[in-house]
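Visitor: with the input below, show me the fold.
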Amino acid sequence: MSNTAITRSLFDQVMVPNYSPLAMIPVRGEGSRVWDQENNEYIDLTGGIAVNALGHAHPELVAALTEQAKKLWHMSNYFTNEPTLELARKIVANTFAEKVFFANSGAEANEAALKLARRYAFDHYGKEKTEIIAFHHGFHGRTFFTVSTGGHAPYSDGFGPKPADITHLDYNDLSGLEKAMSDKTCAVILEPLQGEGGVLPIDKAFAQGIRKLCDKYNALMILDEVQTGMGRTGSLFAYMDLGIIPDVLTSAKALGAGFPISAMLTLDKFAGSLTVGTHGTTFGGNPLACAVASKAFDLINNQAMLNGVKEKERLIRQALEEINNEYHAFEEIRGSGLLLGAVLNEQYQGRAKDLLLACADQGLLVLMAGASVIRFTPALNISDQLLEQAMDKFKQAVKVLAE
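Guide: Just a heads-up that it's a prediction; the model follows:
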């Protein structure tokens, strides 16, 4: 089949209809720009939903992948390999973690974290300690366990009986959590900034309160940093700004800067419950993914890059404020670093998709976080000049929406 036959209509013919992609098909990317089949250029503020932390086709990542591709692609978990151990060593040296488990996606990392919490509780406190507490509007993946733990019922309804002993509470409501927790609670899982749930930041006091309650009830505090981790908020991981240390942390998305990889980070005393045979993955920690992620880790984990994230946040907020002064479309701009949400006001409720499409018409790619929030997750290294151009395009799209 020739490329001329690859059209958007082919998606409807051959793909399961669980997505609804835009009409344009991207074929090439460089930095924070992409081009479609007709060579139309777009500025990319989606970052692959916070995945392409260093943009498209970063030369050092391409070199790392190419070099490893000539050596070793895959063995199995009967063996270990050098890139896996090197990446794990970097993670342990730069975080609270003492042990790392590698998988392929955020859902898999969260699945491992939830299974670890249940197994640790079983090993140390008995079979009755099984409750997992999560939060409304949270998102932790699409496996049946993680989607049931997530706080979007429509994502988990209609697939039969759900995993038991999962309790959902309101995010940032510490008193509600205090009332709900007990000796039966084995884990509390949360995002330090709810991404899919509307780019909702955490209250620092809430995070610190969870830490104290988990200590009180011998429950594991699981921090889902799939979207916030690897520099997205201006720190290597968001927990570093909250005055807490989690028991378990999950990372994916930007960890491989576009190459599929995820990790579950934890401490020795918890990791010991995942003995040989209790959990596994065929592709997790493969040499290709770890070689790319190791290079990405080096490029992201430096102060100049992290400081730049905060400066670019300031530029975006300033531009959005100026746009809003003219068109009065947004109720609030919220988020942290380069995970920002523009919340549409009452006049434009439910029209985030319209604005997203108007942006695409202007040559700008953005995201939604619910029906009334536009989400921005650009590459961490996007230039100030390109950001300025992007905000000009966004202004034109808002103008179209306001007409």
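
Visitor: going by C-alpha atoms from here, please, whenever you check contacts or count neighbours.
Guide: OK.

Visitor: quick one: end-to-end length of stretch 293-307, please.
Guide: Stretch 293-307 has an end-to-end distance of 21 Å (CA to CA, to the nearest Å).

Visitor: same thing with stretch 66-81?
Guide: Stretch 66-81 end-to-end distance (CA to CA) = 17 Å.

Visitor: helix, strand or coil for residue 133?
Guide: Classification of residue 133 using DSSP: H, G, I helix; E, B strand; the rest coil returns strand.

Visitor: residues in contact with it?
Guide: Residues in contact with residue 133 (CA atoms under 8 Å, 6 or more residues apart in numbering) are 166-169, 185, 187-189.

Visitor: what helix or strand does residue 42 sit in?
Guide: Secondary structure from DSSP states H and E places residue 42 in strand 41-44.

Visitor: buried set for that strand?
Guide: Counting neighbours by 16 or more other CA atoms under 10 Å, one finds that the buried residues in strand 41-44 are 41-44.

Visitor: and the helices in the stretch 201-350 of the chain?
Guide: 204-216, 268-271, 287-300, 303-327 (DSSP state H, counting those that start in this stretch).

Visitor: buried residues, the second one. List them.
Guide: Okay, so that is helix 268-271. In helix 268-271, counting by 16+ other CA under 10 Å, buried: 270-271.

Visitor: before we compare anything, build this one as well:
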Amino acid sequence: MSALAKNYNRRKIAFKKGKGSFLYSTNGKKYLDFVQGIAVNSLGHSNPHLIKAINKQSKKVWHVSNAFLIPEGEKLSSRLAKKTFASAIIFQNSGAEATEAAIKVARRYFYSVGKPKKNRIICIKNSFHGRTIAAINASGSKKMIEGFGPKVPGFDHFEFGNLKSLKKKITNNTAAVLIETLLGEGGIKVHSKIFLKNLRKICNKKNILLILDEVQCGIGRSGKFFAFEHAKIKPDIVPIAKGIGGGFPIGAVLMTKKVASAMIPGTHGSTLGGNPLAMSVGNAVLDMIFKKGFLQNVQKISSYFNSELIKIKNDYPKLIKEVRGTGLLIGLQLFKEQAKFIKKLEDNKLLTIRAAENVVRILPPLNVKKSEINLAINIIRKVCKNLM
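Guide: As a prediction, the model looks like this:
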């Protein structure tokens, strides 16, 4: 008898091993895994390079605390800073922690420059930034907040893609705008490049920090290291997690030099964040993603996958409403509730997961093979045919 709490609606499958894009169940079935831990296993299951890094570091030292220097973390932070907008990084253990840290950083910055009342955060209504108290209040979702009152003050909300709605929420006390660059849980919704460019301009004009949550869409999943690179803008703060650990718990908040100046000793911390074992895995992930041609291949194979999915949509226009996403963060929006479709895919040995707005979320590993994409395409087409 399991003593696990019932806060998850778990599927009745357990797995004994995984290899690359595939999972093998305890009852001997092989599944093409296009969930990958919900965009966590960026390099697939049991990646040899990550295994080597874990084995090597595990024989040295696992944890020492941030009371001491951690060379592996210094290396990872330097590599991230060199390749991105950031000048400073604080390591965490998860996306929710990274989001909480991002909120703290934004508020602390304005406190440090003598504007303590400039502390409100504007977010998208019905978005997703994690399940901690601040994160669920940032989401603006009544369903997520229900039962976890009182409501945490300091958050305002606007409608997705609506700059007029956003502008109405801005006051002299607005510290930051916090949005996912590409909404994941919210239905694989892509902001236009024009929206993101104009958002950056508004933040500049109003002296507001721009926080872009790249927990799910970052670390190569969009075809670029960060999804905001497609719009050619630079944020002030970026929380990351999921893909940077390749399956190992790592989170981080990246920030500009200006903003980081407020984070003096004692302003934030994490007991386990940035431990040597996690940092070694993070460095191993970057070894792969920073390889020449890696991200270009993500763009190439995702373009192929997207074009094939559009063909299926056109063949089944009464079933599939829209193909959404960027790179290998993909959504099939259905006209009807998606649970039956996801179950049929699972019955045919393809694992996917839901998102809001009747979306079937499809998240292959970034190093997925074309043959595996073709297998998924054939299964999706078969399920569409059987459901019509």
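
Visitor: can you tell me which of the helices of the stretch 201-350 of the first structure is most buried?
Guide: helix 287-300 (a mean of 23; mean count of other CA atoms under 10 Å).

Visitor: for that helix, name the packing helices and strands.
Guide: Identification of packing neighbours for helix 287-300 of the first structure by 3 or more CA pairs under 8 Å, 6 or more residues apart in numbering; DSSP states H and E yields helix 59-69, helix 82-94.

Visitor: right, so of those, which gets closest to residue 315 of the first structure?
Guide: helix 59-69 (26.3 Å; CA to CA).

Visitor: on that earlier part again, pipe the helices and strands packed on helix 287-300 of the first structure into CSV and attach mean neighbour count and distance to residue 301 of the first structure per row.
Guide: Formatted as CSV, those follow (neighbours: other CA atoms under 10 Å; distance: least, CA to CA, whole Å):
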stretch, mean neighbour count, distance to residue 301 of the first structure
helix 59-69, 16, 15
helix 82-94, 17, 9
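
Visitor: can you put these in CSV and add distance to residue 341 of the first structure?
Guide: Shown next, in CSV, are these (distance: least, CA to CA, whole Å):
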stretch, distance to residue 341 of the first structure
helix 59-69, 29
helix 82-94, 29
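
Visitor: re earlier: could you see which of the contacts of residue 133 of the first structure carry over to the second structure?
Guide: Retained in the second structure (both residues aligned by TM-score structural alignment, their matches' CA atoms under 8 Å) from those: 166-169, 185, 187-189.

Visitor: so which of those residues sit within strands?
Guide: 166-169, 185, 187-189 (DSSP state E).

Visitor: most neighbours of all those, which one?
Guide: Tallying neighbours with other CA atoms under 10 Å puts residue 187 at the head of those, with 29 neighbours.

Visitor: trace that one over to the second structure, please.
Guide: Aligning on TM-score structural alignment places residue 187 of the first structure opposite residue 176 in the second structure.

Visitor: touching, that match and residue 208? I think so.
Guide: Yes: Residue 176 of the second structure lies in contact with residue 208 (CA atoms under 8 Å); the separation is 5.0 Å.

Visitor: related to what we said a few turns ago, and which of the contacts of residue 133 of the first structure is nearest residue 37 of the first structure?
Guide: residue 189 (41.6 Å).

Visitor: which residue comes closest to the closest one once chain neighbours are left out?
Guide: residue 222 (4.6 Å; CA to CA, 6 or more residues apart in numbering).

Visitor: same check, this time on residue 118 of the first structure
Guide: Nearest one to residue 118 of the first structure, counting by CA to CA, 6+ apart, is residue 130 at 6.0 Å.
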